[in-house]
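K.L.:
With the sequence up front, the predicted model follows.
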Amino acid sequence: MREEDYQVSFEIIATAGDSKGYSMDAICDARKGKFDSANEKINEANKKLLKAHELQTDMIAQEAGGDPVPVNIILIHSQDHLTMANVAEELAEEMISLYKTIYDLKAEIEDIKKKI
C-alpha cells in the first residue's frame, strides 16, 4: 500500500477529531452559561465537519469515476471518526439549546422570587 493511500484517511481523522473537540468544548461552554462562546465553537465544529465531508466526497467521486479507493483499516477508522464527529456536532447543537432553555428558566424563576 502506498503512503498516498493513507493520506486522505489521516486528514479525515484529524479534521473530524478537531470538529468533535470543538463540539465537546461548545457543550462545556453552554453548561457554564457561555452561550456566545458555545455558538462560536459549534460554528468551528461545523467548518471542520464540512472539510471532513469534502475529503470523503472527493474519495467517493474518485471511486465513482472508475479509480478505486483502496480500502484499509485506516480508511474504515476515518469513517468512524467522521460519523462520531457528525453525531457529536448534532448533539452539541441540541444540548446548547437545552442549556440555554435551562438558564432562561432559572432567570425567570429568580425574577419571580424577587417579586414575591
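P.N.:
Structure received.

K.L.:
From now on I want contacts and neighbour counts done on CA atoms only, so please keep to that.
P.N.:
Noted.

K.L.:
What is the longest helix along the chain packed up against?
P.N.:
The single longest helix within the chain, with elements called by DSSP state H, is helix 73-115. When contacts are defined as 3 or more CA pairs under 8 Å, 6 or more residues apart in numbering; DSSP states H and E, helix 73-115 packs onto helix 4-31, helix 35-64.

K.L.:
alright, now check it against this:
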Amino acid sequence: MGEQEQNLEVIMGLIINGGNAKSSAFEAINAAKAGDFEKADEKLKESDGFLTEAHNVQTGMLTEEAKGNHAKVSLLTVHSQDHIMNAITFRDLAGEIVDLYKKMAEK
C-alpha cells in the first residue's frame, strides 16, 4: 500500500470513528429522553470507545510527525480533525444532557 493510500485510510478512520462517536452520543440522549438510563450509559461508553480509537490514530500521526515524517496536510486531513473535535464536543454535551435527564427523573 502506497503512502497516499495509507494516509487516506488513516483519515477515513478518523472520520468514521468521529461519526460513530457522535451517533452513539446522540443515541445516548435519545435513550435518556425515553428514560432508559442503562442504555444511555452504554451508548456514552460506546461513544468513548470510538473516540479512543480516533485518539490512538491521532497519537500515531503525532508520533510520526515527531520522528520527522511529516504528513501532507490536505483539506481532507483538516476535515477529519474537525470531525473528531466536533464529536468530542458533542460527546461531552451528551453526557451533561443525560445527567440532566437522570436528575429530572429523580424528582
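P.N.:
Everything's here; your move. All of these numbers come straight from a predicted model, not from anything done at the bench.

K.L.:
still on that earlier bit, in a markdown table, list the helices and strands packed on helix 73-115 of the first structure along with mean neighbour count and distance to His77 of the first structure.
P.N.:
Shown next, in a markdown table, are those (neighbours: other CA atoms under 10 Å; distance: least, CA to CA, whole Å):
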| stretch | mean neighbour count | distance to His77 of the first structure |
| --- | --- | --- |
| helix 4-31 | 21 | 8 |
| helix 35-64 | 18 | 13 |
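
K.L.:
out of the ones you listed, nearest to Leu75 of the first structure?
P.N.:
Of all those, helix 4-31 sits nearest to Leu75 of the first structure, with 5.1 Å by CA to CA.

K.L.:
So which other helices or strands are in contact with the closest one?
P.N.:
Applying 3+ CA pairs under 8 Å, 6+ apart, one finds that helix 4-31 of the first structure contacts helix 35-64, helix 73-115.

K.L.:
and the angle from the last one to helix 35-64?
P.N.:
Note on geometry: by axes from the mean of the first three to the mean of the last three CA atoms, to 10 degrees, helix 73-115 of the first structure and helix 35-64 are set 160 degrees apart in direction.

K.L.:
about what we covered before: put together TSV for the helices and strands packed on helix 73-115 of the first structure, with distance to Val87 of the first structure on each row.
P.N.:
Putting these into TSV (distance: least, CA to CA, whole Å) gives the following:
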stretch	distance to Val87 of the first structure
helix 4-31	9
helix 35-64	11
